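*Asks:* using only what follows, build the 3D model:
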Amino acid sequence: MTETLVQALSYTMLAVVAAMVGGVIAVFRPPSARMESNVQHFAAGVVTAAVASELLPDVHDSAPAVVVVGFALGVTAMLGIHRLTGIIERRNVGGSLGSATGLLITIGIDMTIDGVLIGVTFLTEATTGVIIAVALAIEVLFLGVTGVIALPSDTGITRKLAVPAAFGALLTAGVVVGVVALEGVSGAPIALILAFGAAALLYLVTEELLVKAQKVPETPVSTTLFFCGFLSIFLLGMVH
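*Replies:* Below you'll find the model as predicted:
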């Protein structure tokens, strides 16, 4: 096991633990709609800052064609995942999981993509990898809550907690794949993946986190939390 992989996995554990914490919270003390909205705003600010201050600068000097293709693939992939979710829900796939099946599959795919992105950022620069891992840990905390809340009310505690555990496993697998498959690779392929990841994360912010956050009326607190999340990751990047 390479030093880079060990380092990437060690910081990924933050997100794995965050997923489990989110799951436990959802099982034993489900947050109110207002609290969910506040967390979503904060997470959106965190992810936006990570993309703006860490990912985009790394692809800024790449060939424009590489960046365009990476962004196009990222947006297309996220739209495809969204469409897949709709198809699964309309066809009632999933048995006892009911309508949660599509959402769980979507989050699972997102976890895998996030894992690959963490692995790639550690290959490019360890500092960037740390910041991306921290930012995604906050996102995963929210997704752990979301995944459990979406399950049918009669689902047992063990099965509920298996959901965030599976998210953590997929995230870890993505990190391993990203590092093992791309170690030693540089240039356009890495820039392509970083552009893909930036687009996927921006899609998550604009079409998932903020859209869901708007299900309850906006307040000065929730808006402020977005900027607090942004500033926290921006300052973390400056310190490093």
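*Asks:* when you work out contacts or count neighbours from here on, use the C-alpha atoms and nothing else.
*Replies:* Will do.
*Asks:* quick check: which element contains the residue of the chain positioned farthest from its centre?
*Replies:* Residue farthest from the centre of the chain, counting by Cα atoms, centre = their mean, is Asp154 at 27.5 Å. Taking DSSP states H and E as the definition, Asp154 sits outside all helices and strands.
*Asks:* how near is it to Val27?
*Replies:* Distance, Asp154 to Val27, by Cα to Cα, to the nearest Å: 12 Å.
*Asks:* which residues in this protein form helices?
*Replies:* With DSSP state H applied, the chain shows helices at 3-28, 33-50, 56-59, 64-90, 100-124, 126-149, 157-182, 188-203, 210-213, 220-239, listed in chain order.
*Asks:* dump the ones you listed to CSV, plus mean neighbour count.
*Replies:* Listed next are the helices of the chain as CSV, based on neighbours: other Cα atoms under 10 Å:
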stretch, mean neighbour count
helix 3-28, 20
helix 33-50, 24
helix 56-59, 17
helix 64-90, 17
helix 100-124, 24
helix 126-149, 24
helix 157-182, 21
helix 188-203, 23
helix 210-213, 18
helix 220-239, 16
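*Asks:* Proceed likewise with the subsequent sequence, for comparison:
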Amino acid sequence: MELFSAALGLGGIGLVAGLVGAVIAAVVTRRQTSTLTSYVQHFAAGLIAAAATLDLLPEAMHLGGGWPLITGFVLGTGFMLALRALLNRLGHAHDDAHGQNHGHDHGHAAQGSAVNLRLTIALAVVVLIDGAIIGVALSAGGAAALLIAIALSIELLFVSASTAGSTRAAGGSLGAAIGVGAVVAAMMPIGAVLGALVFAGVSAPLLVAGLAFGTAALLFTAVAEPLVEAVAVKESTGTIAMAAAGFLVFLILMMLM
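*Replies:* Sure, this is the predicted structure:
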């Protein structure tokens, strides 16, 4: 029971972050990603990469490694590649449909196409997986589960903001935009509890496979950034430095813990 309470609490951090991002994006819709946003996203990417390489992967190696680790990592990579392809396909389909309807029936089309339901469901699945990683880390006794939750919550803030902002920009109401972002954010605590429930007390090989799957998912999130529909911002020395700073902060906090 204590494990599930901890999972719910850590997942709740992401829920709060997602709600904040959704409200801000719904109230102040912005078409362009600011430099500050890019810096924060790179910092979060550094945190997420550190969580994968400094916590989940070493824990999986400590529990035995071997074929369960390789299998879990391959499955995690394949899953994230397939999900990225699905997100790109759904996103392009939504843009094409909105562009075709915009010219001849703006009022009706805006309301009908404001919420991209399929893309929202896909993003919700991604966040559910992220939440499950928190639960797996807790089940493995990872001391850095809190840090993983914080890193994923920072990323979720921008995912929810992007979802709410795109809904608002497409003509959706304020309530619809916030609601869509909230639904995506709510998957974080649900996933955390489910992850803890499924992996609590399982055999070492299954736990290793779960940790390896989570490692691949986190690395993919940090490197490919498939979750956020945002205008690309040119890489700079500052953004790269922020990613390195995020990694270093995670490392320092782990040593302090």
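*Asks:* tm score of chain vs chain?
*Replies:* Overlay of the two chains. TM-score (TM-score structural alignment, normalised by the length of structure 1): 0.88; 239 aligned residues with a Cα RMSD of 2.6 Å.
*Asks:* where's the residue farthest from the centre of structure 1 relative to Leu104 of structure 1, distance?
*Replies:* Plainly put, Asp154 of structure 1 is 17 Å away from Leu104 of structure 1 if you go by Cα to Cα.
*Asks:* now do Leu56 of structure 1
*Replies:* 29 Å.
*Asks:* next one: the counterpart of Leu236 of structure 1 in structure 2 from Ala44 of structure 2, what distance?
*Replies:* The equivalent of Leu236 of structure 1 in structure 2 is Leu253 (alignment by TM-score structural alignment). Distance of Leu253 of structure 2 to Ala44 of structure 2, computed by Cα to Cα: 15 Å.
*Asks:* list the contacts for the nearest residue to Leu209 of structure 1 once chain neighbours are set aside?
*Replies:* Excluding the flanking residues, the one nearest Leu209 of structure 1 by Cα to Cα, 6 or more residues apart in numbering is Gln40, at 5.4 Å. Contact analysis of Gln40 of structure 1 by Cα atoms under 8 Å, 6 or more residues apart in numbering lists Phe142, Leu209, Leu210, Lys212, Ala213.
*Asks:* and the third one, what does it touch?
*Replies:* Leu210 of structure 1 is in contact with Gln40, His41, Ala44, counting by Cα under 8 Å, 6+ apart.
*Asks:* returning to that earlier point: redo the contacts of Gln40 of structure 1 as CSV? Include distance to Glu36 of structure 1.
*Replies:* Formatted as CSV, these follow (distance: Cα to Cα, whole Å):
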residue, distance to Glu36 of structure 1
Phe142, 8
Leu209, 10
Leu210, 11
Lys212, 9
Ala213, 7
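*Asks:* which residue in structure 2 aligns with Thr106 of structure 1?
*Replies:* Under TM-score structural alignment, Thr106 of structure 1 pairs with Ala122 in structure 2.
*Asks:* meant to ask about Pro64 of structure 1, not that
*Replies:* By TM-score structural alignment, Pro64 of structure 1 lines up with Gly66.
*Asks:* so what's Leu141 of structure 1 up against?
*Replies:* By Cα under 8 Å, 6+ apart, the neighbours of Leu141 of structure 1 are Ala15, Ala18, Ala19, Met20, Val21, Gly22.
*Asks:* gap between the counterpart of it in structure 2 and Gly21 of structure 2?
*Replies:* When structure 2 is aligned by TM-score structural alignment, the residue opposite Leu141 of structure 1 is Leu157. Look at Leu157 of structure 2 and Gly21 of structure 2: by Cα to Cα, they are 5 Å apart.
*Asks:* how about Gly65 of structure 2, what does it touch?
*Replies:* Contacts here follow Cα under 8 Å, 6+ apart; on that basis Gly65 of structure 2 touches Pro205, Val208.
*Asks:* right, I'll call it a day here.
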